Every structure is written in structure tokens, then in C-alpha cells.
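**Student:** Fold the following for me, if possible:
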Amino acid sequence: MTKSNKKNEWIEWAKAIIIAILIAFFIKTFIFATSIVEGESMDPTLQNGERVIFNKLIYILDEPERGDIVIIEKPYKNYVKRVIGLPGETIEINDGSLYINGERYDQTFLSEEVQRQSGNYGPEKIPEGSYFVMGDNRAISKDSRNGLGYIEEDEIIGRSEFVIFPFDQWTLTR
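**Tutor:** Predicted coordinates for the structure are as follows:
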């Protein structure tokens, strides 16, 4: 192999590496990223310490839907919560039962016992452009009821798609 061929081979490898890095940066910045679940507020759906991959592109193309597990960006911390109420809806929790616009909503993702731990809340109307979120572990979750308040649409940075760590517990979060 001549010196010229070796030099060309190195240049081609360098180009390939640079392109791969740029593609990875683009994907992480605009399409997918990871987040760590901190605390037990999403238990049993998500466990403390799990890493989730979330879709950053979805809410550029669409809006959050009820039941989505979303990543919320607040100063100094991200939160993982479930969307419960949509803009303009009236939310009420009475003896653990969730009512949306006066109609009882069946929370199939929660056990009856966990639902009873939701306490009482509202009724309150969610402002336009905002969402009402709660953790699945209602007894200990910091959420729209008690500290996070309503979540502005631009604070929702993605939808959780699946758990990637621990490696033996890969699963979809939807």
C-alpha cells in the first residue's frame, strides 16, 4: 500500500467518524434522549433509577395526550409524570376517583388502592396551553396537585417510550 493510499484511507475513516458523530448529535438533540427516573413517584410503572428513552420529536408534530408519560423540564431538574388533564378541561378528584369535565375517568393503569391514595382535589379548570400531570404513586408524588402546578406545553420536552436500564428489564412505557 502506498503512502498516498494510506493517507486517503485515513481521510475516509475520519470523514466516516465525523459523520457518525454529527448524526448521533442530531438524533440526541432533536429526536431521542435519555432521562433517569428519580424517586418513587411513578411506581409501579417506573422504578427509581431506571433510565428511559424519550421521544423529543413527537410533540413538535403532535400534542400530549391523556395517559402519556412525559418528561417535564423545570429549572435544575426534569420530572417524569403522566398527563391526566388537557388544556381547558376541569379536573376533580373526589375520594380517589378522578373526574374530567364532571365525568368519572377510569384509570386502568392504577390499582384501586393507589387511586384511593389520590385524596381530594378541585374542581379546577386547566388553563389553555397547560396540562395537569400526576405521578402514578399518588400518595407521595409531587405533581400538579401539590408543587409542580400546571405544566406549560413548552415545559414538556418528550414522551417516554421505553425503559433501557436495567438491561434485563427493557420494556415499553406506553
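**Student:** all contacts plus neighbour counts: C-alpha atoms, from now on.
**Tutor:** OK.
**Student:** so the residue nearest the centre of the chain, which of the three states?
**Tutor:** When C-alpha atoms, centre = their mean is applied to the chain, the residue found nearest the centroid is V70 (2.1 Å). Put simply, V70 is strand when judged by DSSP: H, G, I helix; E, B strand; the rest coil.
**Student:** before we go on, could you also do this sequence so I can check it against the first one:
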Amino acid sequence: MSEQQNLELNDGSNSEKAKKIASESLHILFYILLVILSTFLILHFVGQRTQVLGQSMENTLSNQDNLIVDKLSYHFMKPHRFDIVVFPEDDTKDIFYIKRIIGLPGETVQIFDGKIYINNELLDEHYGKEEISLDREGIAERPIVLGDNEYFVLGDNRNHSMDSRDPAVGNVSKSAIIGKAWVRVWPLNRFGFLSN
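**Tutor:** All right, here's what the predicted structure looks like:
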């Protein structure tokens, strides 16, 4: 084989290698973009990370707990009693409340003598950290009738929570609920799914 033929073979071999490297690079770039797009879609339409600030959900959730919120489920089903939900403090949507659903649409909620009544029946629940003190019954000391898409929410730390008992929060509409607190991801020693 002549030197010229040998050079032509090497040039062809180098050209094939360059095409293969370019093809592999494009595949890697495609997968990176796919991962970034998937992450964006999941965080904006399926799940969202949020952090607990304060003690209003103790002992279930603690200050600084990091949660993943399921934003998808409530598009297909209604929230249930005792679900832990996330909703914005106001229209700015920068600060969120994390509370437990107690009253469902169409129900009448009242807190009397430190106990919760739904449609005049004592609510059988065990989430409250302690009995509600008489000075913390708020607007629920009188019966509250929930509208068709309204929910009554409370923090588990009932005497240290700003929730539906406060007129500044009041009843929460379904459209305001961002999603259901699904899993605690931090601290790692308390990692796990949140059940109602």
C-alpha cells in the first residue's frame, strides 16, 4: 500500500471517529435537556418542594422540615378529611400555609368547649397536639357552614396555629389549595411519606 493510500485511510478513519464523537455528544446533550425539561415539568405541575416554618403542625411536622407537595392528585380527586394541604397566604404566593383539613364542603364546623364538632357530632380525631383552649376557638366558636368548594383547616398544634379559626385565613377554597403534603425529605432521619 502506498503512503498516499495510507494517508487517505487514516483521514477516513479520523472522519468516522469525529462523526461518532459528534453523534454521541448530541445524544448526551439531548438526554441532559430531557432531564432538565422533565425536572421543570415535575416541579411546576406534579410536585413542589416546600419548607415548614414554625410550630403550627407539631408533632406531625417540625420547624425546618422539607416536604414534597403532590400538586397533581387534586386535579383528579377531591381533598379528604385529615389531608395535610398547602395553600398560599395571599395572592403573592410567596408564603404558604401547611394545615390539616378538618371540615369538608357542605359541613358545619364548630369548636365548643375545646372540642371540634362536625354537623353537631364530635369529631373523632387524634392529630391535635393538645385540646383547644377556650381562647383559641376563634370564629369557630359559632357554627361555620362551609360552601360547596370550601374546607376548614387547622394546624395540629392547635393552640399555636393561625388557621381557619382566624378571619385572616378563614375557609380555604379548593382552587387555593396547591396540593397535598406527600413526603418529608429532610431531615433524613425523619424521611418518609406523610399519611393521614
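**Student:** returning to what we had before: if I look at the equivalent of the residue nearest to the centre of structure 1 over in structure 2, how far off is S25 of structure 2?
**Tutor:** Alignment note: V70 of structure 1 maps to V85 in structure 2; criterion TM-score structural alignment. The gap separating V85 of structure 2 from S25 of structure 2 is 43 Å, by C-alpha to C-alpha, to the nearest Å.
**Student:** In contact with the residue nearest to the centre of structure 1, which residues?
**Tutor:** Taking C-alpha atoms under 8 Å, 6 or more residues apart in numbering, we find V70 of structure 1 in contact with V80, K81, R82, V83, I156, I157, G158, R159, S160.
**Student:** again, but for K81 of structure 1
**Tutor:** For K81 of structure 1, the contact set (C-alpha under 8 Å, 6+ apart) comprises M42, I69, V70, I71, I72, V133, M134, G135, D136, D143.
**Student:** which residue lines up with it in structure 2?
**Tutor:** K81 of structure 1 maps onto K99 in structure 2, by TM-score structural alignment.
**Student:** returning to what we had before: skipping its backbone neighbours, what lies nearest the match of V70 of structure 1 in space?
**Tutor:** Of all residues not flanking V85 of structure 2 in the chain, K180 sits nearest, at 4.5 Å (C-alpha to C-alpha, 6 or more residues apart in numbering).
**Student:** State the distance from the corresponding residue of structure 1 for the one you found to L148 of structure 1.
**Tutor:** If you follow K180 of structure 2 across to structure 1 using TM-score structural alignment, you land on R159. R159 of structure 1 sits at a distance of 18 Å from L148 of structure 1 (criterion: C-alpha to C-alpha).
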